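S.K.: Following is a predicted model, sequence given first.
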Amino acid sequence: MPDNSFGGSGCCFAGNSNSYVQKRRGRVYIESLKVGDEVLVIFGDGQLGYSEVWCMAHEDGDKETQFVELRTATREIHISPRHFIAVMKDDLELDMVMANKIKIGDYLVSCDVDVDADSEGTITKEPVVSIETIQGKGIYNPFTKEGTLLVNGILASCYAEVKPSLAHNALAPFRAMYSVTPKVVMDAIMTPNESGIPHVLDAAFNVLEPVVAEMRLVQLGRSSDDYPCFPGYGNSIVTLESGRTYIEDVKVGDLAKVVLDNGSFGYSEVWTLAHHNPATETNFIQIETENRRLNISPRHFLVVNRNNKTLDLMAKDVQVGDELIVYDELLYKDVAGSEKVVDIEVIEGKGVFAPFTKQGRLIVNGVLVSCYAEVNPSLAHTALAPLRAMYDVTPTAVMDTVMTHNANGVPHVFEKTFNVVKTVVTE
């Protein structure tokens, strides 16, 4: 599983003479940096100065991995996808953004200081003109006391994955320890593990993981109205017997492609639209594999392979490295395949749609998902059995009345059913 902690391989710059920093006596390649060196940074007040390197959080010259190559008109930087880099906004405020979220035209913060140690340098902004994913060798991650550094003249954070301010505050005890601990003792404390990460930092990051998870929940919000849904406006595609269509165009009575209980593919009838509101704007989890992207409600269930076990997990609990069950006629013919999750983000989306099939599952953007959220899928599916039976024997006009939607686009009868189920689950 990829290491995406803010001290792991997800947090680094390329070596092999691709990244340089500015010391007091001139430029050096990042692989030549040592603990105790002072490198040029931009301090929080916007002033240039030098900050001491107190730790090499990653130092592996043989490691090959993917980097994002960001180019401006005058410079370039090779940086891990989930590493934070400074972006200047329209109001001239600085924002730290993951490298894989940078867009063409975003302004990076740079300094034109040259090799001359006496050069004062000028801080400026440069638009990104090119973005590519490249393969690179060597991963290095110096931690400065300031928490930032200039790499190839471009301002970047020392951290990845976790909001830089949180990461920097979490490491304050280690920076304080560095300042008062003899070097021989500090070297022993900072002995790297087989991944090139100091053991003590690795342990600290593991302790912080629950904090990071909690931050994500806060960012997502804990809405009691988190019904199962997918965004519309061309973001979610469902495979019907009649062909592929956008989820907002799915209708009751359509036959949707699903993975049947015996593992084969088949079609299941859409018997209701449990959520159908094109105007709603809300947060979604964006889950990416090597070949596809799925936007899904945080507490919506999908089918995941983890440690050789097939699980129904809420989207908010999916991790990088988990495998999703996928359907792709070109890649896997007419059998189910699996693809590893490589990236997870929180995004905003518009439109909320949730077709319910009789089988209880659905394939959205080629990914096998449940039709349900919040409540365990098997329990939710069982609770709705009477309504599915009613659908089979009730005239359409009567069923339409039964399934009248409330102001949130959810059938009144569903809202009452799930409230009862939640009460049972709580008890």
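M.R.: Alright, I've got the coordinates. Numbers count the residues shown, from 1 in each chain.

S.K.: going forward, measure contacts between C-alpha atoms and count neighbours the same way
M.R.: Noted.

S.K.: measure the residue nearest the centre of the chain to residue 19 for me?
M.R.: The centroid of the chain falls nearest to residue 344 when counting by C-alpha atoms, centre = their mean (2.3 Å). Relative to residue 19, residue 344 is positioned 27 Å away (C-alpha to C-alpha, to the nearest Å).

S.K.: same deal with residue 305?
M.R.: 38 Å.

S.K.: can you check residue 66 too?
M.R.: Residue 66 is 15 Å from residue 19, by C-alpha to C-alpha.

S.K.: So which residues of the stretch 151-300 of the chain form helices?
M.R.: Applying DSSP state H, counting those that start in this stretch to the stretch 151-300 of the chain gives helices spanning 164-170, 172-180, 183-189, 199-220.

S.K.: Ok, which of these comes nearest residue 39?
M.R.: helix 172-180 (16.1 Å; C-alpha to C-alpha).

S.K.: mind checking which helix or strand residue 381 is in?
M.R.: helix 377-383 (DSSP states H and E).

S.K.: Name the residues that touch that helix?
M.R.: The contact list for helix 377-383, computed with C-alpha atoms under 8 Å, 6 or more residues apart in numbering, reads 301, 312, 360, 370, 371, 372, 417, 418, 421.

S.K.: from these, which two are the most distant?
M.R.: Longest span within the contacts of helix 377-383, C-alpha to C-alpha: 312 and 417, 21.2 Å.

S.K.: also this one, for the comparison:
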Amino acid sequence: MCQCYSRVLRKWFCCDCLTGPCFPGTATAVVYPGKGVAMHSLQPGDRVLAVDPTGGNLIWTRVLAFLDRRPEELAEYLHLETDLHTSLAVSANHVLLTPGDDANNNGSTSASSCQGFGYQSRFAADIRPGERLFVASGNSVLTAEVRTIKRTIEKGAFVPLTAEGNLIVDGTLASCYATFHHDWSHMALRPLISVVQQWPASQHTVQAFTGHYVSFLKWAGNVLLPEGRLKFGDKRNTGVLKTISPETSPLDLVDSYAKKCFFSILTSV
């Protein structure tokens, strides 16, 4: 168990020691044929609105599993509000797929259509007012300017996984991944996506296997790619100080990850 302190909100709250929260339970996905559903009610198998990474078109895709699902977690979230009246609730370490440099540096103050789909992988903590995000509007993907950024502490930590590696959350395009670059994460998750799409197992088994697979990848990524992740305390952080309780040592955390991976292999055979 860890304790987090928000220097901005001046509050302590319980938090996970190794992973970020991503989306709160009240964040909404768009479920076919167009109904807004809160993350805490979203289920594997639901068809949600996402973006085709090859062409930039809106598509319906299935939620394969949850990379993380902690309904009782309290965490600090950013609210990125745009000039198209969208307000995305997302954690600082979550990855957003944003327009390229030209779109963010052209000085435009109004929404514009997405021509093609060139994107950048950026942490939410790096986004500043005046920069642009991809948003869903009707049957189109537009770009909208971020006007304000607020911080709140909210309940729930959810990360749905789709085959495309993205989905529309609170009207805004977001990656399914956090902590590492989107393309790296999607490449690492491709084997899992293929298995989940083809595996005729119960949803409980699929979800358990997914959790262990992701835990191992995060542990391996922290060891092998130390510069690829969002580090707590660096200039991109939102001001959250994380401390590990005295009874929990870093070796205990690594050991728990190793055990999860081991039991995942045993239970999936």
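M.R.: Nice, I can see it. All of these numbers come straight from a predicted model, not from anything done at the bench.

S.K.: can you put the helices of the stretch 151-300 of structure 1 in CSV and add distance to residue 398 of structure 1 and mean neighbour count?
M.R.: Converted to CSV, those look like this (distance: least, C-alpha to C-alpha, whole Å; neighbours: other C-alpha atoms under 10 Å):
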stretch, distance to residue 398 of structure 1, mean neighbour count
helix 164-170, 55, 16
helix 172-180, 65, 13
helix 183-189, 72, 13
helix 199-220, 38, 15
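
S.K.: Including distance to residue 25 of structure 1, could those go into a markdown table?
M.R.: Converted to a markdown table, those look like this (distance: least, C-alpha to C-alpha, whole Å):
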| stretch | distance to residue 25 of structure 1 |
| --- | --- |
| helix 164-170 | 27 |
| helix 172-180 | 23 |
| helix 183-189 | 23 |
| helix 199-220 | 30 |
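
S.K.: Identify the residue of structure 2 aligned to residue 83 of structure 1.
M.R.: In structure 2, the residue matched to residue 83 of structure 1 (TM-score structural alignment) is residue 94.

S.K.: Residue 162 of structure 1 too?
M.R.: In structure 2, residue 162 of structure 1 lands on residue 180 (TM-score structural alignment).

S.K.: correct me, but residue 31 of structure 2 touches residue 46?
M.R.: Yes. If you go by C-alpha atoms under 8 Å, residue 31 of structure 2 and residue 46 touch, sitting 6.6 Å apart.

S.K.: I'd like to know how far residue 129 of structure 2 sits from residue 208 of structure 2.
M.R.: Separation of residue 129 of structure 2 from residue 208 of structure 2 (C-alpha to C-alpha): 39 Å.

S.K.: So if I had to pick from these two, which one is more boxed in?
M.R.: residue 208 (18 against 13; other C-alpha atoms under 10 Å).

S.K.: what does the more buried one align to in structure 1?
M.R.: Under the alignment defined by TM-score structural alignment, residue 208 of structure 2 corresponds to residue 191 in structure 1.

S.K.: give the contact list for the residue lying closest to residue 11 of structure 2 once chain neighbours are set aside.
M.R.: Nearest residue to residue 11 of structure 2 in three dimensions, chain neighbours excluded: residue 5, at 5.6 Å (C-alpha to C-alpha, 6 or more residues apart in numbering). By C-alpha under 8 Å, 6+ apart, the contact set of residue 5 of structure 2 is 11, 12, 13, 240, 241, 242.

S.K.: How many residues are close by the last one?
M.R.: Going back to what we said before, that points to residue 242 of structure 2. 20.

S.K.: Check the contact between it and residue 3; I expect there is one.
M.R.: Yes. Contact criterion C-alpha under 8 Å: residue 242 of structure 2 and residue 3 qualify, at 5.9 Å.

S.K.: give the contact list for the corresponding residue of structure 1 for residue 225 of structure 2.
M.R.: By TM-score structural alignment, residue 225 of structure 2 lines up with residue 212 in structure 1. Going by C-alpha under 8 Å, 6+ apart, residue 212 of structure 1 touches residue 162.
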